[in-house]
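Q: requesting a structural model of the entry that follows:
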Amino acid sequence: MTAPSPSLWLRLKRLSLVTQIIIGLIAGIALALFAPEVAKSTAFIGKVFVAALKAVAPILVFVLVMASIANHKHGQETHIRPILFLYLLGTFAAAVVAVVASTLFPSSLVLATHDVAVTAPGGISEVLQSLLLSVVDNPVSALMNANFIGILAWAIGMGVAIRHAGDTTREVLGDVSNGVTLIVRLVIRFAPLGIFGLVASTLATSGFGALIGYVHLLAVLLGCMLFVALVMNPVIVFWKLRRNPYPLVITCLRESGITAFFTRSSAANIPVNLELSKRLGLHEDTYSVSIPLGATINMAGAAITITVLTLAAVHTLGIAVDIPTAILLSVVAAICACGASGVAGGSLLLIPLACSLFGIPSEIAMQVVAVGFIIGVLQDSAETALNSSTDVLFTAAACLGEDERAQRLA
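A: Next up, the predicted model:
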């Protein structure tokens, strides 16, 4: 007598999470194509999944960072400094790629009046002031509003203070961290269903008809992001590890980039990156700080968006700008983007700032922002995927590179 074959549900459960997400992606596309009205009703599923990720991310970062610092053993090395260097290097390299691409393949925009209600920063000083105010934010307010700069500041402060507490207190904090991590893993298990709802509803509602008029601009934007993800970042990782970088690059893109592409939120993808860092065997003391920090300041995708759209406006208006000046001003704007990175379409809000550096008035700059919102269904998704996957990629590269360096010196 032969054993009964396993049910379809059991077969799906045995598949890896990435395979399940790809199945959800394909199912969402199929539903949007063949039953668009039904697909629109799945928007609620996607919203619930993204809301759950956003709900657990602040408390996870706060507890995990605090527990890691409180239980950090004296003499145990962390690698935050080289990770910060890689973040800055990656952002600068992305800006260079965007400037070169915009020079070789200049884009022109149809600048008309668009009624888009956004509040853009008035200058670099305003962005930096906002960033400083985020650091000293009330901890309850920081947790409620997902202000990760403020959350990190309070978590680090509390972690340092609790290091001097008794062993029992630190053990309890470690147990709380494990409990929150378990909840996060449960939420992530629903990623295939959440991706299904997001894809089906987005395609059925927006489609890609609105993007036809911006094919050239999108090609430059997405081409830059693909080049950075598949060429520039691997070069940086190879420089750090001195070995084939693509297994690590592909792993990060597959397991972090896919979810980030559809959630379109670096904050929502923090739990995914923390889980991936753990599976890669990285130092918890390092990635518990570098991942949420990267979600706020590692802005390679934003550097590309700001630079390409700003230089498209520059080209449309016939303004002559030399390449070194374009690189310098684009990098300054991209670094300042950390002040608006927690907002949906945060990089777009920095375009008026970058345009003002080229003498472009705010009335025209806001029209460029409107173009950004029109193409945002792809631009923001690809930008978030690049930003978020690069967070874990550079964290892994720095940790593995420093470990191998220590072994050679030992």
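Q: contacts, neighbours, all on C-alpha from now
A: Fine.
Q: now do the helices in the stretch 151-300 of the chain.
A: Taking DSSP state H, counting those that start in this stretch to define them, one finds helices in the stretch 151-300 of the chain at 167-188, 191-205, 215-227, 233-241, 246-252, 258-263, 270-279, 284-297, 300-316.
Q: helices or strands next to the fifth one in the packing?
A: Under the contact criterion of 3 or more CA pairs under 8 Å, 6 or more residues apart in numbering; DSSP states H and E, helix 246-252 touches helix 233-241, helix 376-409.
Q: other SSEs contacting the last one?
A: In this case it means helix 376-409. Judged by 3+ CA pairs under 8 Å, 6+ apart, the packing partners of helix 376-409 are helix 80-104, helix 215-227, helix 233-241, helix 246-252, helix 258-263, helix 270-279, helix 284-297, helix 300-316.
Q: tilt between the third one and helix 300-316?
A: In this case it means helix 233-241. Going by axes from the mean of the first three to the mean of the last three CA atoms, to 10 degrees, helix 233-241 is angled at 140 degrees with respect to helix 300-316.
Q: one more sequence to fold, the one below, so I can look at both together:
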Amino acid sequence: MKLILRLIAGIVVGILIGYLAPEFISRAFITFRAVFGQFISYTIPLIILFFIMSGIASLRSGAGRALGVTVAASYASTVFAGLLAFIVADAVVPHMLSSAGALVSESPGLEPYGFADKLTIPPALDIMTALVTAFLFGIGISTLKQQALKEIVDQGKDIVELALTRILIPFLPVYICGVFVALTVDGTVFATLRTFGLVLAMALFLHWIWLLILYTFAGLITGRNPLVMLKNMLPAYFTAVGTMSSAATIPVTLERTKSNGVDPHIADFSIPLCATIHMSGSVVTITTCATAVVFLTGGAAPDISTMMTFIALLGVTLIASPGAPGGSIMASLGLLSSVLGFGEPLIALMIALYIAQDSFGTACNVTGDGAIASVVEKLALSKKAGDH
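A: Next comes the predicted model:
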């Protein structure tokens, strides 16, 4: 919650600087945005490489069928939630912006100081190279049980997470401040903020639509009342809103899932795993915001095949996203740039949009975990009974 308040403060200060401060101060903040954006671009492949590799390597096969069903159900929920978000955003957002035109330019009117162009930090790996390498080595480590290599990967992940928690996340409000200085100078800041509010409201609405769909499906599979199941999970939802952490909410999610009648052994296994791999709320927000940001620039929405590719890769990329607030959007930046072609100004807007609702996306994730556990119980235990 502190990060959200700091983000709001950064937006307000950015608007005030853009309107009231001398040009050299505005350029200083825009220059910081340009330099810090270079550092973000440098860290993106490292986040993808170490977090995804570590996450895949940690998915052991010891739990048998329950593991496979949990992973499949979580991934299916994440992908279909993303597709729903794209379909709705593609239909609704253009009507929101029909009278506004392009609100954001990739080339702001006030340029950073000249040294920012010379201070380049090229990434060590290409985005897709990092992604494929993470898959290859993650699966290999898990299959061959290479514990020594797994420890090295985990240590690399810890180093990258340290950079996120000590450098990237703390300085994001200043970075966002620079973004809104540029928007204010361009004269598009209030139109952009109005659209921000509408897009975030739509994302929150879609969270609950997806939870209703998810629990309706779980109710049909298990024979339980979906509305009662969802009501029982509300304490987990509100706990996640406060903590902004799936992991910190696990005890409440676990207790509420068991109160829905889910087998304790299944709940004890699936809920902690879903806290890492079930990201439907996060994908709904990222997809909705990405579609809106495209329209904000006056562009046409990506075609359905491009978005399906983006959502399918996003569902895997978020498997082991950093646990810090805003971690999911940081993990998705590589796909936003490589698949959707987002440049630095658009990535900055995505960060601002996502973090503004981060706690609600997390709440959708953990609340949906209870439905996934119910489905896993039905499918895994019915198969086990059939084997006997």
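Q: quick revisit: will you turn the helices and strands packed on helix 376-409 of structure 1 into JSON lines that also has mean neighbour count and distance to P139 of structure 1?
A: Shown next, in JSON lines, are these (neighbours: other CA atoms under 10 Å; distance: least, CA to CA, whole Å):
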{"stretch": "helix 80-104", "mean neighbour count": "21", "distance to P139 of structure 1": "23"}
{"stretch": "helix 215-227", "mean neighbour count": "19", "distance to P139 of structure 1": "35"}
{"stretch": "helix 233-241", "mean neighbour count": "19", "distance to P139 of structure 1": "35"}
{"stretch": "helix 246-252", "mean neighbour count": "18", "distance to P139 of structure 1": "31"}
{"stretch": "helix 258-263", "mean neighbour count": "27", "distance to P139 of structure 1": "26"}
{"stretch": "helix 270-279", "mean neighbour count": "22", "distance to P139 of structure 1": "19"}
{"stretch": "helix 284-297", "mean neighbour count": "25", "distance to P139 of structure 1": "16"}
{"stretch": "helix 300-316", "mean neighbour count": "27", "distance to P139 of structure 1": "27"}
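Q: now render those helices as CSV, adding distance to I156 of structure 1.
A: Conversion of those to CSV gives the following (distance: least, CA to CA, whole Å):
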stretch, distance to I156 of structure 1
helix 80-104, 13
helix 215-227, 33
helix 233-241, 28
helix 246-252, 27
helix 258-263, 26
helix 270-279, 17
helix 284-297, 9
helix 300-316, 26
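Q: nearest to A39 of structure 1, out of those?
A: Nearest to A39 of structure 1 among those is helix 258-263; the distance by CA to CA comes to 15.5 Å.
Q: counting by contacts, list what the closest one packs against.
A: Using 3+ CA pairs under 8 Å, 6+ apart as the contact test, the elements touching helix 258-263 of structure 1 are helix 191-205, helix 376-409.
Q: looking at these, which one is packed in the most?
A: Among those, ranked by average contacts under mean count of other CA atoms under 10 Å, first place goes to helix 191-205 (a mean of 25).
Q: distance of the counterpart of V100 of structure 1 in structure 2 relative to V185 of structure 2?
A: Structural alignment (TM-score structural alignment) places V100 of structure 1 against I87 in structure 2. Distance of I87 of structure 2 to V185 of structure 2, computed by CA to CA, to the nearest Å: 33 Å.
Q: which residue packs closest to the residue nearest the centre of structure 2, ignoring adjacent ones?
A: The centre of structure 2 sits closest to S328, judged by CA atoms, centre = their mean, with a distance of 3.3 Å. Among residues not flanking S328 of structure 2 along the chain, S321 sits closest, at 5.3 Å (CA to CA, 6 or more residues apart in numbering).
Q: does the one you found touch G327 like I think?
A: Yes - under the criterion of CA atoms under 8 Å, S321 of structure 2 makes contact with G327 at 5.7 Å.
Q: who's more crowded, these two?
A: Comparing S321 of structure 2 with G327 by other CA atoms under 10 Å, the one with more neighbours is S321, at 25 against 21.
Q: next up, the contacts around the corresponding residue of structure 1 for that one.
A: Residue pairing (TM-score structural alignment): S321 of structure 2 is matched to A340 of structure 1. Residues touching A340 of structure 1, when contacts are defined by CA atoms under 8 Å, 6 or more residues apart in numbering, comprise V127, G346, S347, L349, L350.
Q: the fourth one -> structure 2?
A: Taking TM-score structural alignment for the superposition, L349 of structure 1 sits opposite M330 in structure 2.
Q: now name the helix or strand holding the nearest residue to its match once chain neighbours are set aside.
A: Sequence neighbours aside, I44 is the residue nearest to M330 of structure 2 in space, at 7.2 Å (criterion: CA to CA, 6+ apart). In this assignment (DSSP states H and E), I44 of structure 2 forms part of helix 23-47.
Q: what helices or strands is that helix leaning on?
A: By contact count (3+ CA pairs under 8 Å, 6+ apart), the secondary structure elements abutting helix 23-47 of structure 2 are helix 2-20, helix 115-118, helix 127-144, helix 147-163, helix 169-186, helix 327-338.
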